[in-house]
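Q: Sharing a model that was predicted from the sequence below.
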Amino acid sequence: MGLRFTVLSSGSTGNATIVTNGETTLMIDAGFSAKRIDELLLEREVTGHELNGILVTHEHSDHVKGLGPVARKYNLPIYANEKTWRAIDNSVGNISAENRRVFGTGEAHDFGSLRVESFAISHDAAEPVGYSFYDEKYKLSVCTDLGYASDKVKLAIADSDVLVLEANHDIEMLRMGRYPWNIKRRILGDMGHLSNEATGELMSELLNGRLKRTYLAHLSREHNIPDLAMMSVRGAMEDRGCFFRDSEFELRDTFYDRPTPWDTVGEP
């Protein structure tokens, strides 16, 4: 079957993604109420009973709002590194000892035939991570909420066939927006979020012939527009000599209010 995934929803109001290989189905983050997560799952004809666990990237509420309720409702194990566990302990509620799983940063775990690797990212959280998923031939990487892409991040997501990557804000929209300057400085900093331009610059380094699609994720509703993000990322890539036909490589949208269609990694 290979890897299939859907970004259930992505943005500052909440984040959740489903990855499956037919044998194991995992959810990355649970940044909505349990009711809303059930609704999003239903839109992709999945139920919580089909999930085998939840991977946590970091403790911010738009990633863990429904974590405890969903885990308890479906008796799911939660996987997070030790610092993230300490950060979510007060908000996640009662989780049984058997469902409190430690997934150390930089480690790889096998969930049956689905292999998952965790990697460190730069964000103002306890110990934030991204994840890469592998079947025998293909690789999917999910990487949002990072202020900049370090060499280690670039190495971790290199040679992905499909990538879910943050394109959070347009710099000028953010600078002219209504947020207080201290919040703007946080977003623009190395522990904040990737701008459209930074995402395009990173993509120009990753486009090596293997990467087929990148989904632009975690767009700010205040300081970005999907069409602008698409145009800016593509423009930044072209400025660095990356010219491509959509038949060779595609930029795709994610949505704050609905799931993306199911995508199979390794297929055009």
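A: Yes, it's here.

Q: Please make it C-alpha for all contacts and neighbour counts, starting now.
A: Noted.

Q: Helices of this structure, start to end?
A: With DSSP state H, the ranges of helices along the chain come out as 34-43, 61-64, 67-74, 82-92, 151-157, 171-176, 181-188, 196-206, 226-239.

Q: okay, these in a markdown table with distance to residue 132 and mean neighbour count next?
A: Shown next, in a markdown table, are the helices of the chain (distance: least, C-alpha to C-alpha, whole Å; neighbours: other C-alpha atoms under 10 Å):
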| stretch | distance to residue 132 | mean neighbour count |
| --- | --- | --- |
| helix 34-43 | 21 | 17 |
| helix 61-64 | 17 | 22 |
| helix 67-74 | 21 | 19 |
| helix 82-92 | 18 | 16 |
| helix 151-157 | 7 | 15 |
| helix 171-176 | 28 | 15 |
| helix 181-188 | 24 | 15 |
| helix 196-206 | 15 | 22 |
| helix 226-239 | 22 | 18 |
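
Q: Need the ones you listed in JSON lines (columns: distance to residue 215).
A: What follows is the helices of the chain, written out as JSON lines (distance: least, C-alpha to C-alpha, whole Å):
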{"stretch": "helix 34-43", "distance to residue 215": "18"}
{"stretch": "helix 61-64", "distance to residue 215": "18"}
{"stretch": "helix 67-74", "distance to residue 215": "24"}
{"stretch": "helix 82-92", "distance to residue 215": "26"}
{"stretch": "helix 151-157", "distance to residue 215": "14"}
{"stretch": "helix 171-176", "distance to residue 215": "20"}
{"stretch": "helix 181-188", "distance to residue 215": "20"}
{"stretch": "helix 196-206", "distance to residue 215": "11"}
{"stretch": "helix 226-239", "distance to residue 215": "10"}
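
Q: okay, now the one to match up with it:
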Amino acid sequence: MTIKVTPLGAALGATVEGLDAGRLEGNGVADELREAFWAHKVLFFPAIHLTDEQHLALGSVFGDLAAVSNDDTDHRRHDTVDDEGRILVLDSSQPMTRAAYWHTDVTFARQPPLGSLLSMKVSPPAGGDTMWANTQAAYEGLSEPIRRAIDGLTARHGRAGLTDFTDHPVVTVHPETGQRILFVNRGWTSSLNDLSAIESSRLLTLLCDHMERPEFTVRWRWSDGDAALWDNRCTMHYAINDYGDHHRRIHRVTIYDPSGAGPVAAPPLG
């Protein structure tokens, strides 16, 4: 099998064509997909129409699978479709399924996921796009004084009454590429530790505003059968809620590092 990986004209993302999701082993394609995943951060599979079995098999190329969180810190409840509860259903007719804000998934957990694989089952006739932002590029786009200011800081992640709280480094290192990443997000990061309330609020707002600049983003217009795989360690995403009462149904698996490792702090700046 030969696959074609085509980078998009943006800060991140590439399309993958020619993949037979039923033949992932023994032909080198799994290694090629992993390399493309690390390089492009989001992979789009147009009109691949994954079955549930193929969805699980493709997600398993990158790690262990769960519906949302692999620990008890997530108090939300979601429907699943497979016997082992690994394929999450996000249906627009249900509450708390429209994530129309910039976020990185499950950063309130001790071990946030390394990625997710989404399969679009029903897309609205118009609207419902998803955007992703490259948080490695966002870090690299910070001025040197701001990099120095956030070096060594940690942030509190979580929402009272919805999740538990966990602290993570503000700047992390990607385990595969070694690149430094800005690891805060508007959806789940509630404060920066060891700062006053006004310092935390202003600096966190500055970082989030910077990360969400269009220069760091890519936008995907969905069609039925499309799939997208993203690296949760170095991206954020935003599901645009502009499709009104039209139906939108997604199946998604969340991917975890089998080692159980959480985010690793970047070494001090020299």
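A: Right, received. Where do you want to start? Values in this document were obtained by computation on a predicted structure and should not be read as measured data.

Q: Got a TM-score for the two of them?
A: Overlay of the two chains. TM-score (TM-score structural alignment, normalised by the length of structure 1): 0.26; 112 aligned residues with a C-alpha RMSD of 6.0 Å.

Q: related to what we said a few turns ago, any idea which of the helices of structure 1 gets closest to residue 216 of structure 1?
A: When these are compared by C-alpha to C-alpha, helix 226-239 sits nearest residue 216 of structure 1, at 7.8 Å.

Q: which strands and helices sit next to the closest one?
A: On a contact count with 3 or more C-alpha pairs under 8 Å, 6 or more residues apart in numbering; DSSP states H and E, helix 226-239 of structure 1 meets helix 196-206, strand 250-253.

Q: right, and these - which one's nearest residue 116 of structure 1?
A: helix 196-206 (20.2 Å).

Q: Now do the closest one against helix 226-239: the angle between them, please.
A: Orientation of helix 196-206 of structure 1 against helix 226-239 (axes from the mean of the first three to the mean of the last three C-alpha atoms, to 10 degrees) gives an angle of 50 degrees.

Q: Name the helix or strand for residue 138 of structure 2, please.
A: Assigned by DSSP states H and E, residue 138 of structure 2 falls within helix 135-140.

Q: Check which element follows that helix along the chain.
A: The C-terminal neighbour of helix 135-140 of structure 2 among helices and strands, as given by DSSP H and E, is helix 144-150.

Q: Any buried residues in that following helix, and which?
A: Neighbour-count burial for helix 144-150 of structure 2 flags 147, 150 (criterion: 16 or more other C-alpha atoms under 10 Å).

Q: moving C-terminal of that helix, what's the next helix or strand?
A: Next element after helix 144-150 of structure 2 (DSSP H and E): strand 154-157.

Q: Give me the helices and strands touching that next one, please.
A: Judged by 3+ C-alpha pairs under 8 Å, 6+ apart, strand 154-157 of structure 2 is in contact with strand 166-169, strand 189-192.

Q: Residue 142 of structure 1 - nearest residue in space that isn't next to it in sequence?
A: residue 164 (4.7 Å; C-alpha to C-alpha, 6 or more residues apart in numbering).

Q: With residue 101 of structure 1 instead?
A: Residue 101 of structure 1 sits nearest to residue 79 (C-alpha to C-alpha, 6+ apart), 4.8 Å away.

Q: re earlier: nearest to residue 139 of structure 1, of the helices of structure 1?
A: helix 151-157 (8.8 Å).

Q: Give me the contacts around that closest one.
A: If you take C-alpha atoms under 8 Å, 6 or more residues apart in numbering as the criterion, helix 151-157 of structure 1 is touched by 119, 120, 121, 132, 141, 163, 206.

Q: cutoff 6 Å now
A: The contact list for helix 151-157 of structure 1 (C-alpha atoms under 6 Å, 6 or more residues apart in numbering) reads residue 141.

Q: ditto for stretch 130-149 of structure 2
A: Here stretch 130-149 of structure 2 makes contact (C-alpha under 6 Å, 6+ apart) with 181-182, 211, 216-220, 234-240.

Q: Thanks again, I'm all set now.
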